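>>> pasting the sequence and the predicted coordinates here, then a few questions.
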Amino acid sequence: MPEKLEAGALEVIRRLTDNGFEAYMVGGCVRDKCLGRKVKDYDIATAARPEQVQSLFKRTIPTGLQHGTVTVLIDRVPYEVTTFRKEGDYEGYRRPSEVEYIDSLHEDLQRRDFTMNAMALDRYGRLIDPFGGQDDLREKRLRCVGCAEERFREDALRMLRCLRFAAEYGLEPEPETWSALLRMKPLLGHIAMERVQAELLRMLAGANPNLAVELLCKSGVLEHTKLKLRLASIAEGKPWPDVETLPDELHRLAYMYIRIGATPEQAEADMRHLACSKQQTDNVRLMVAAYEQLRHEAVETAMPDGEDLPEVREWLKRQWLLAAIRYGRDTLRSVHKLYSLEAERTHSQSVWAAEGRVWLDAMPVSEVSELAVSGQALLRKFAPAKPGPWLGRLLAALLEDTALGKLLNEPESLLKAAEAYYEQIRENPCR
């Protein structure tokens, strides 16, 4: 598949050059080929104007004509083909006010952000590298093209991209680039929060999330976003443990909130500010909330010889399973993963880390839908009673006792227990 992907890009370049237009692979695909990394997609720059590109290929999509970009389909694979261009003054520290088509590859490369992204390959595999990108990669150096301050002033998002690239490729921003970033970071206040979110999550999902966190702390860029973030306080406190051991970016983000002492409400507010999806927001909020509840519920009691008191361990199991009912079994599995980062676990966390996954796997039910009786079955049993809050309380009681192993998840056992619960609820309707 990688060979097929590159073959399609070369086919686009051949057709353009055979028709008299310069054309090159540019940007990230060239960088990744130089590093021996897998190339996910190929971008092509050409002297041909958009309408000329459209006339040369059967299947095209006008994805960005205002910026000179046409998507060409080769065997259903998309390739972005962009006309050589230079850009006018930037608006809002993000986008150029106008684009002018040009015939110079050098001038086109000159407008790009970092030297490693300002290289090109021709149809014969010859590298065009006017700004020393290959040397910078060899020296593990991240450097802006030309004046770093100008590049960041043109597009303030480049500062977050700088941190992401440094972490992803194991590069060190060279002194002028780093100094310019520190001077210009207040301009991040002009950048849309969803763009900040995209860069942040890509950093945490990348090859070295720990280095990403380190650079975020060291730079303090999150203190300058358009909307204030609780996450900005990650720059404070002790060194970070290895978040790379967590399975994905949402676990890592949740741990960051836990680490800085954020409440579930603060984490949720941040996620909303960052324009995260509802699912992303709920996942992080639930992890933080479950972790916080368990921390507050913890009992730190052990026998003098270091062995657990059986009643304490049973109490800890109960709290763990009740949290699974409240926040979901998957959330507790996630919390179990978060404990792996705690260098100094409390007694309760040590028990949960050791036993929590086993308890969850053995848990007979964790939500009402898993019960062997339904709300409709209970309504039939207690007819002519009408649906109301009592039904939710009854199902919750059955769920808790079944999850804790006090009841078998069988219709006969549940319906029999429901009779006693129903009488209690009728006697105490407000409880």
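Right, received. Where do you want to start?
>>> could you use CA atoms for every contact and neighbour count after this?
Noted.
>>> how close does Ala235 sit to Asp155?
Relative to Asp155, Ala235 is positioned 24 Å away (CA to CA, to the nearest Å).
>>> dump the residue contacts of the nearest residue to Ala385 once chain neighbours are set aside.
Leaving aside its sequence neighbours, Ala385 sits nearest to Leu379 (CA to CA, 6 or more residues apart in numbering; 6.7 Å). By CA atoms under 8 Å, 6 or more residues apart in numbering, the contact set of Leu379 is Ala385, Lys386, Pro387.
>>> closest to Asp18 among those?
Pro387 (75.4 Å; CA to CA).
>>> okay, now the closest one: neighbour count?
Using other CA atoms under 10 Å, Pro387 is surrounded by 13 other residues.
>>> ok, and here's another one to check against it:
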Amino acid sequence: MSELQTAAHRIARRLIDDGHTTYFAGGCVRDALLEKTPKDYDLATSATPDEVQALFPKSNAIGAHFGVILVKEAEYFFEIASFRHDGSYTDGRHPDSVTFSTPEEDAQRRDFTVNGLFQDPLSGRIIDYVGGQNDLKTKTLRAIGEPSQRFQEDALRLMRAIRFATVLNFEIEPSTWQAIHDHAELLGQISKERIREEFVRILLAPSRARGFELLTQSGLMHHIIPEVYDLIGCEQPPQWHPEGDVYQHTRIMLDMLKQEPSEALALAVVLHDIGKPATYSYDPAEDRIRFNGHDRVGAEMSESILRRLKCSNQTIEAVQAMVANHMNFMNVQKMRTAKVKRFMARTTFEDEMELHRVDCASSNGLTDNYDFLRLKEEEFAAEPLIPTPLVTGKDLIDLGLTPGPHFKEILASIQTEQLEGRLHDREQALEWTRKSLMPHYS
């Protein structure tokens, strides 16, 4: 038994010993039945919030209004929720009121059958009031009760449905899927932060391409990145993109992406060609489709889209860099050594390499630029790509130059010679500066 599970059992035992019916609830039960290690444990109990706090005086009443108390045991935090029945949901997210009730009624208020299971912590017995065990066996995601009501109560469940179907690789039951279609516009009630959190979790799942497709087909993408719909039917040059339009290209790239991409990389795959519809042109004389400047336009659109989704500045900058630079890979074999080293020294380089790999693998299949850069990594491995500068601004002042914007140009020129392997030490660099640069800046 893991430390997390042991801590959860200690909390449950304390509630049970005090006379309260207490079960493990929701995701931890689902994951255990799927033979996955639960990442956290939620508990449901007949104890009221006041009774829970009396047993755990250092607890945090984070959601006492909804019957939820946060308890810390060892180094772990656990949500303890009183069995309840929810009132109406006028804000489309939270119940206006709750009434403490029974396990049977509590199960009925939950979102999906596979999340509506309870487990007795002492005996391990599964308590199933909603048919969740059968849906786990058939790999079916089904809303509890009337699907439309579940989604109208809490519109974030629309995103959660796609996430669970993606992460668990379950099929969405037809009436639940129809309700997602019918109520997709409700997602507009949810904050962009919560939408982004669910979207990113979908993109980081191994079946991310399927999740991307479900979001698009359901209409939910209209409230995430509506620009994705412009990719559908946006034709590409067949000689370079036999896989089809920009949407299909993007979906295939997501499917080919390595198992555990960074958030920025997953978003960059979605957005790398987002500028193509806006830059589409057809040259009848050459019978050729072009997307001139789509990398630049795409980088600008990416910033706007990610700010709309309330992404961090760090994520936005990384994605922008990847989108802006993804076409530069075609030029790497023609670059001077110094430029190749600077290209490889950027913080986003490894993610860009993966972006380039799946970009090519999903279209023309060419790997020559990727292979070239991997060989360069081996060639340059003996020393830092960008070594310590041989000359500083102080050195330039000591040479008699007046500080100014031109210092940046001078230092960059010296660094280029160093990266090219023509300057090896400070004295050599200073001498080269005196002879080659000072006449132009004195």
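Now that the structure is in, tell me what you want to look at. Predicted model, so just to flag it, every value in this text is computed and none were measured.
>>> let me see the TM-score of these two.
Once the chains are laid over each other, their TM-score by TM-score structural alignment, normalised by the length of the first structure reads 0.85; 400 aligned residues with a CA RMSD of 2.6 Å.
>>> just give me the match in the first structure for Arg307 of the second structure.
Mapped onto the first structure by TM-score structural alignment, Arg307 of the second structure lines up with Arg272.
>>> what's the helix or strand for the residue nearest to Ala385 of the first structure?
helix 375-381 (DSSP states H and E).
>>> after that helix, next one along is what?
helix 389-403.
>>> just checking, what packs against that following helix?
Helices and strands touching helix 389-403 of the first structure, by 3 or more CA pairs under 8 Å, 6 or more residues apart in numbering; DSSP states H and E, are helix 310-327, helix 375-381, helix 411-427.
>>> the first one: which residues count as buried?
If I follow you right, that is helix 310-327 of the first structure. 312-313, 316-327 (16 or more other CA atoms under 10 Å).
>>> and which of those residues is nearest Leu137 of the first structure?
For the buried residues of helix 310-327 of the first structure, the closest approach to Leu137 of the first structure (CA to CA) belongs to Tyr327, at 45.7 Å.
>>> got TSV for the helices and strands packed on helix 389-403 of the first structure, with distance to Arg37 of the first structure too?
Formatted as TSV, these follow (distance: least, CA to CA, whole Å):
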stretch	distance to Arg37 of the first structure
helix 310-327	40
helix 375-381	55
helix 411-427	57
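>>> between the ones you listed, which one is nearest to Leu398 of the first structure?
Counting by CA to CA, and looking across all of these, nearest comes helix 411-427 at 6.9 Å.
>>> angle of the closest one against helix 389-403?
Put simply, helix 411-427 of the first structure runs at 130 degrees to helix 389-403, going by axes from the mean of the first three to the mean of the last three CA atoms, to 10 degrees.
>>> run through the neighbouring helices and strands of helix 411-427 of the first structure.
Helix 411-427 of the first structure packs on helix 389-403, going by 3+ CA pairs under 8 Å, 6+ apart.
>>> what's the angle between the helix it packs on and helix 310-327?
130 degrees.
>>> what residues of helix 389-403 of the first structure count as buried?
Going by neighbour count (16+ other CA under 10 Å), the buried part of helix 389-403 of the first structure is Trp390, Leu391, Arg393, Leu394, Leu395, Ala397, Leu398, Leu399, Glu400, Asp401, Thr402, Ala403.
>>> return the member of those residues nearest to Ala166 of the first structure.
For the buried residues of helix 389-403 of the first structure, the nearest to Ala166 of the first structure is Ala403 (47.2 Å; CA to CA).
>>> thought that closest one was touching Leu360?
No. With contact defined as CA atoms under 8 Å, Ala403 of the first structure does not reach Leu360; the gap is 9.7 Å.
>>> this completes my enquiry, with thanks.
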